[in-house]
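Undergrad: Got a predicted structure here, sequence first:
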Amino acid sequence: MRKNSIKNTRINGEVQKELSNIIRNEIKDPRIGMMTSVTAAEVAPDLKTCKVYISVFGNDEAKKETIRGLKSAEGFIRRMLAKTINLRNTPELTFVLDESIEYGVTMSKLIDEVTHKEDKKDEENEEN
């Protein structure tokens, strides 16, 4: 994979910020959950496509509905993005569910459980 240039990194950040604002303030679709956030945006160097990573707080059904709602509003979101960001091309958006935050929380809980068990074993050994 190619390393992003400074310009591309800046565009990614700006697109991510604007998409967050559009999803939070402009879209009125009830399928899109209130706790939806844009975790990353990867715009291709030719500005033709953009992968948008979405994190949704809720159960699996809420996540699926949010992605469906975003895909159906893709044209509107792209049009709003074109109005707010002056790019040569407005990228075609692809929404991807980002579960890395949940994975991190799960792993953190597992690590806490293991360290808690180790602490209990140490305490029992000290008592004996």
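TA: All right, it came through fine. Numbering: from 1, shown residues only.

Undergrad: switch to C-alpha atoms for all contacts and neighbour counts from now on
TA: OK.

Undergrad: check contacts around E18.
TA: For E18, the contact set (C-alpha atoms under 8 Å, 6 or more residues apart in numbering) comprises 81, 84-85.

Undergrad: and those as CSV, adding distance to K7?
TA: Shown next, in CSV, are those (distance: C-alpha to C-alpha, whole Å):
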residue, distance to K7
L81, 18
T84, 18
I85, 14
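
Undergrad: Go through these and flag which are in helices.
TA: Using DSSP state H, 81, 84 are the members of the contacts of E18 that sit in helices.

Undergrad: Out of the contacts of E18, give me the one that has the most neighbours.
TA: The residue in the contacts of E18 with the most neighbours, by other C-alpha atoms under 10 Å, is L81 (19 neighbours).

Undergrad: Tell me the spacing between the nearest residue to R68 once chain neighbours are set aside and I22.
TA: Excluding the flanking residues, the one nearest R68 by C-alpha to C-alpha, 6 or more residues apart in numbering is R31, at 7.7 Å. Per C-alpha to C-alpha, to the nearest Å, R31 is found 15 Å from I22.

Undergrad: Could you do I85 as well?
TA: Taking C-alpha to C-alpha, one finds I85 at 12 Å from I22.

Undergrad: for comparison:
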Amino acid sequence: MSKNRFNDGPGPSNRQLRVGELIRRTLSDVLNRGDIHDPELNRMSITVSEVRATPDLKIATVYCLPLGGGNRPEAIAALKRNKHELRRALGKEMTLKYTPDLRFVIDETFDRMDETRELFARDEVRRDIEDDAPDGDGE
């Protein structure tokens, strides 16, 4: 029987995490400096929140969000359109054997956090949470 039978397998390796963070910082710098020759992309302020690399480091999924959360389809389209130039910029600044292929995805984390806050703010949920709270009298 496998040790990891109840989860999806081991998490990312330290190397994947280090490379992902290096790509995240480098991409953020490239986008902030406006190094890409696309005026539409340079007009946008895009936050790169996370990068997940595959075990072989050949593909990097970039989780990003335009500032304010608006214009999501336009931001992803601009990033995809400039994927090759972004990869080239990464290759110049990083010392990896292979520059990974970039996949751009909208980061939904902030939306989920807002939904969770709204859920906890509901009267019936707050009432249930308060009913489940320990009284402090040892019972």
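TA: Structure received. Being a predicted model, the structure only gives us computed values, none of them experimental.

Undergrad: about what we covered before: looking at the contacts of E18 of structure 1, which one is closest to D46 of structure 1?
TA: I85 (15.5 Å; C-alpha to C-alpha).

Undergrad: That closest one matches what in structure 2?
TA: Alignment note: I85 of structure 1 maps to M94 in structure 2; criterion TM-score structural alignment.

Undergrad: for that match, what are its contacts?
TA: T26.

Undergrad: And R10 of structure 1, by the same measure?
TA: Going by C-alpha under 8 Å, 6+ apart, R10 of structure 1 touches no other residue.

Undergrad: Give the aligned equivalent of it in structure 2.
TA: Under TM-score structural alignment, R10 of structure 1 pairs with R18 in structure 2.

Undergrad: Which of the helices or strands spans that match?
TA: Using DSSP states H and E, R18 of structure 2 falls within helix 14-33.

Undergrad: With T66 of structure 1 instead?
TA: In this assignment (DSSP H and E), T66 of structure 1 forms part of helix 60-72.

Undergrad: Packing partners of that helix?
TA: Secondary-structure packing of helix 60-72 of structure 1 (3 or more C-alpha pairs under 8 Å, 6 or more residues apart in numbering; DSSP states H and E): strand 49-56, strand 92-97.

Undergrad: Just name the most buried of those strands.
TA: Mean neighbour counts were compared across the helices and strands packed on helix 60-72 of structure 1 using mean count of other C-alpha atoms under 10 Å; the top stretch is strand 49-56, at a mean of 20.

Undergrad: I'd like to check the angle between it and helix 60-72, please.
TA: Angle between the axes of strand 49-56 of structure 1 and helix 60-72 is 150 degrees (criterion: axes from the mean of the first three to the mean of the last three C-alpha atoms, to 10 degrees).

Undergrad: got a list of contacts for strand 49-56 of structure 1?
TA: Contact with strand 49-56 of structure 1 is made by 16, 33, 35-44, 62-63, 66, 91-99, 101, as judged by C-alpha under 8 Å, 6+ apart.

Undergrad: Quick check on the residues you listed: which are buried?
TA: The neighbour-count test (16 or more other C-alpha atoms under 10 Å) applied to the contacts of strand 49-56 of structure 1 identifies 16, 33, 36-44, 63, 66, 91, 93-98 as buried.

Undergrad: Identify all contacting residues around the helix or strand that the helix holding R18 of structure 2 is followed by.
TA: Once helix 14-33 of structure 2 ends, the next helix or strand along the chain (criterion: DSSP H and E) is helix 39-43. Contact partners of helix 39-43 of structure 2, identified using C-alpha under 8 Å, 6+ apart, comprise 31, 34, 36, 75, 78-79.

Undergrad: hmm, back to that, could you tell me how far the residue nearest to R68 of structure 1 is located from K7 of structure 1?
TA: The gap separating R31 of structure 1 from K7 of structure 1 is 34 Å, by C-alpha to C-alpha.
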